[in-house]
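Engineer: Sharing a model that was predicted from the sequence below.
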Amino acid sequence: MRPNRSDALTLALSLVLLPAPAALARGDDAPGAIPLFDGQTLANWTPTDFYKAGEVVVEDGAILLKKSEASGGMTGITTSREDLPRIDYELSYRAKRTEGRDFFAAATFPVGETYLTFVNGGWGGSVTGLSSIDGADASENLTGTYHKFENDTWYSFRIRVTDAAIRCWVDDEELVSFDPTGHHLGTRLETRVSQPLGFATWQSGGALKDIVLRPLSPEEVASEAEAADTP
């Protein structure tokens, strides 16, 4: 049975209005979502001023943070945008380690007037958590956990920041749920140049794509506060 002209027109319009697959993967279609990487250039990003940092380039739709040849070297990017929210938001991105055996896309992000770093695979490749809390690194504080990362494998990350909780996921597995109330938050000296928002590698190469920041809705913020108050 042949579709009538009205059905055909409806189908054509629906295909035009559907978000592109890449947009769906990044969450670009979510209300208020802010894509932070256009897949082609380093617009609104600058290579982070680390000592003898590796090269930063865009290839095949990803930002490559090439391994520094310096002993203990870091490579990274830092946003030049000043209009991003500092609280009540969710940051999502995809990343993989291209070489090495340490963190490959540690994200430094704002928490109100201060900052934290979500370390992915530090201290030899598996320690994952927040640095620093009350002066203690992820390897020493209550957020530290162990998660194995394989080279040349893409992982999806999400960081949700509210006054009530800081929560972090890897491939939809929640690894961190932390109530910052009453704690001193801050970053290690090495990553302060990544503020206000940036990514860094340590003795490793990394790749990044699908970087999106989404302001949380009032309902989501209220839900986080309610969950934090529940014994």
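Structural biologist: Nice, thanks for sending it over. Numbers count the residues shown, from 1 in each chain.

Engineer: rest of the way, CA atoms for contacts and neighbours
Structural biologist: Will do.

Engineer: Check the gap between Arg97 and Leu130 for me.
Structural biologist: 19 Å (Cα to Cα, to the nearest Å).

Engineer: More neighbours: the two, which one.
Structural biologist: Counted by other Cα atoms under 10 Å, Arg97 and Leu130 do not tie: Leu130 has more neighbours, with 32 against 27.

Engineer: so who does the more buried one touch?
Structural biologist: Shown here is Leu130, whose contacts under the criterion Cα atoms under 8 Å, 6 or more residues apart in numbering are 116-119, 137-138, 143-144.

Engineer: how about it, secondary structure?
Structural biologist: strand (DSSP: H, G, I helix; E, B strand; the rest coil).

Engineer: And Ala107, by the same measure?
Structural biologist: With three-state DSSP as the criterion, Ala107 reads strand.

Engineer: unless I'm mixing things up, it is touching Tyr115, no?
Structural biologist: No: between Ala107 and Tyr115 there is no contact, the gap being 10.3 Å when judged by Cα atoms under 8 Å.

Engineer: Can you pick out the residue with more neighbours from those two?
Structural biologist: Set side by side, Ala107 and Tyr115 show more neighbours around Ala107, with 26 against 21, by other Cα under 10 Å.

Engineer: Leaving out sequence neighbours, find the closest residue to the more buried one.
Structural biologist: Phe199 (4.6 Å; Cα to Cα, 6 or more residues apart in numbering).

Engineer: Next one: that neighbour from Ala222, what distance?
Structural biologist: The gap separating Phe199 from Ala222 is 29 Å, by Cα to Cα.

Engineer: So between the two, which is more surrounded?
Structural biologist: Looking at Phe199 and Ala222 with other Cα under 10 Å, you find the greater number of neighbours at Phe199, namely 26 against 14.

Engineer: After the strand or helix carrying that one, which helix or strand is next?
Structural biologist: Using DSSP states H and E, the secondary-structure element containing Phe199 is strand 198-202. Heading C-terminal from strand 198-202, the first helix or strand you meet, by DSSP H and E, is strand 204-215.

Engineer: For that next one, name the packing helices and strands.
Structural biologist: Secondary structure elements in contact with strand 204-215, counted by 3 or more Cα pairs under 8 Å, 6 or more residues apart in numbering; DSSP states H and E, are helix 21-26, strand 34-35, strand 62-65, strand 89-100.

Engineer: 10 Å instead, please
Structural biologist: Using 3 or more Cα pairs under 10 Å, 6 or more residues apart in numbering; DSSP states H and E as the contact criterion, the elements in contact with strand 204-215 are helix 21-26, strand 34-35, strand 56-59, strand 62-65, strand 74-79, strand 89-100, strand 155-161, strand 198-202.

Engineer: try this one next to it:
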Amino acid sequence: MNFDIKSFGGRAAWLCLFFILAQCGPPRRTEWHLLADEFAPAWIAAGIPEEGAITIHHGEITLSPGQPMTGAQWAAWKSAGLPTSRYAIEYEAMRVEGNDFFGTVTFPVGDSYVSLVVGGWGGTLVGISSIDDMDASENTTTGNAFFENNRWHKIRIEVRDDELRAWINDKLFVNTSTRGHKLGLRAGDIEKCTPFGFASYATQARIRQVQIRRL
């Protein structure tokens, strides 16, 4: 093979410049604060029949009691370039009044959606809805916890390629494989919270510090 060393050197110099400029481009985003001014306008009411009011003030969402459900939807997931795998969700939730779920979050897992129920079925149930058409009260993620009203509860969820994990107040409640399982939502109004959103059931709830991070 024949080549001109001067020509080769010139091409090599341009290639070096290209890679240097590529490295100087905007960094890949690794986290999103969904109640920051940049993203807060994308929050809307989910459109659940007879839902309560949704307000955002000082970086907090308040879900007023519905008849029975209230939902807050953040529809900008795809346009904002958020991931659907290998990411974490962190937020804090408070049940101000009532005795049912108050910090339930719906989120994407690959091409599907599921919900982490927080304080459901009378106030204590925790779990993922749904796995293999079984909701949080029926599948292997079912757990129970006591949620004191007017107290902030810290939630973290990790969406991995083949597993889901969820902690509440630093205690691991969900640790399940998703490989070979059907993921989906409990049929009904919770579907209006996709692609990402919060829901409460006959309760007043507050949500704050909503963050998404790549893993």
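Structural biologist: Received, thanks. Nothing here was measured: the structure is a model prediction, and the numbers come from that model.

Engineer: Need the TM-score from the superposition.
Structural biologist: Comparison of the two superposed chains (TM-score structural alignment, normalised by the length of structure 2) gives a TM-score of 0.81, and 183 aligned residues with a Cα RMSD of 1.6 Å.

Engineer: if we can go back for a sec, return the set of buried residues in the strand holding Phe199 of structure 1.
Structural biologist: Within strand 198-202 of structure 1, the residues that qualify as buried are 198-202, counting by 16 or more other Cα atoms under 10 Å.

Engineer: Can you pick out the most distant pair from the residues you listed?
Structural biologist: Taking Cα to Cα, the two most distant members of those are Gly198 and Trp202; they sit 13.6 Å apart.

Engineer: who touches both of those two?
Structural biologist: With Cα atoms under 10 Å, 6 or more residues apart in numbering applied, the overlap between the contact sets of Gly198 of structure 1 and Trp202 consists of 76, 105-106.

Engineer: mind putting the residues you listed in TSV, neighbour count included?
Structural biologist: Output for the shared contacts of Gly198 and Trp202 of structure 1, formatted as TSV (neighbours: other Cα atoms under 10 Å):
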residue	neighbour count
Gly76	34
Ala105	30
Ala106	27
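
Engineer: Trace Ser126 of structure 1 over to structure 2, please.
Structural biologist: Aligning on TM-score structural alignment places Ser126 of structure 1 opposite Thr124 in structure 2.

Engineer: Can you classify Leu11 of structure 1 as helix, strand or coil?
Structural biologist: Three states are possible here, and by three-state DSSP the one that applies to Leu11 of structure 1 is helix.

Engineer: and it, what does it touch?
Structural biologist: If you count contacts by Cα under 10 Å, 6+ apart, Leu11 of structure 1 has them with Arg5.

Engineer: go on, Asp132 of structure 2?
Structural biologist: Each residue near Asp132 of structure 2 by Cα under 10 Å, 6+ apart is listed here: 139, 178, 180-184.

Engineer: Give me the neighbour count for Leu172 of structure 2.
Structural biologist: Residues near Leu172 of structure 2, counting by other Cα under 10 Å: 13.

Engineer: That one pairs with which position in structure 1?
Structural biologist: That one, Leu172 of structure 2, aligns with Glu174 by TM-score structural alignment.

Engineer: roughly how far apart are its match and Ala225 of structure 1?
Structural biologist: 17 Å.

Engineer: Same question for Asn44 of structure 1.
Structural biologist: Separation of Asn44 of structure 1 from Ala225 of structure 1 (Cα to Cα): 32 Å.

Engineer: just Thr153 of structure 1 next, same as before
Structural biologist: When Cα to Cα is the yardstick, Thr153 of structure 1 and Ala225 of structure 1 sit 34 Å from each other.

Engineer: So which of the two has more stuff around it?
Structural biologist: Neighbour comparison, Thr153 of structure 1 and Ala225: the larger count goes to Ala225, with 15 against 10 (by other Cα under 10 Å).

Engineer: helices and strands around the strand or helix carrying that one, which ones?
Structural biologist: In the assignment (DSSP H and E), Ala225 of structure 1 maps to helix 218-229. Packed against helix 218-229 of structure 1, as judged by 3+ Cα pairs under 10 Å, 6+ apart, are the following elements: strand 155-161.

Engineer: Tell me the counterpart residues of the strand it packs on in structure 2, please.
Structural biologist: Aligning strand 155-161 of structure 1 against structure 2 (TM-score structural alignment) gives residues 153-159.

Engineer: ok, average deviation of that stretch from structure 1?
Structural biologist: Between stretch 153-159 of structure 2 and the aligned residues of structure 1, the post-superposition mean distance stands at 0.4 Å (mean Cα distance after the TM-score superposition for structure 1).

Engineer: how far away is the residue nearest the centre of structure 2 from Leu185 of structure 2?
Structural biologist: The central residue of structure 2, meaning the one whose C-alpha is nearest the mean C-alpha position (Cα atoms, centre = their mean), is Phe107 at 4.4 Å. With distances defined as Cα to Cα, the gap from Phe107 of structure 2 to Leu185 of structure 2 amounts to 10 Å.

Engineer: so what sits against both of those two?
Structural biologist: Among the neighbours of Phe107 of structure 2, those also in contact with Leu185 (Cα under 10 Å, 6+ apart) are 113-115, 194.

Engineer: Report the contact partners of Asp102 of structure 1.
Structural biologist: Contact criterion Cα under 10 Å, 6+ apart gives 119-127, 149, 201-206 as the residues in contact with Asp102 of structure 1.

Engineer: Thr41 of structure 1 too?
Structural biologist: Residues near Thr41 of structure 1 by Cα under 10 Å, 6+ apart: 57-59, 61-63.

Engineer: okay if I get those as TSV plus distance to Asp7 of structure 1 and neighbour count?
Structural biologist: Formatted as TSV, the entries for the contacts of Thr41 of structure 1 read as follows, by distance: Cα to Cα, whole Å; neighbours: other Cα atoms under 10 Å:
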residue	distance to Asp7 of structure 1	neighbour count
Val57	46	15
Val58	43	16
Glu59	41	12
Gly61	36	15
Ala62	39	22
Ile63	42	23
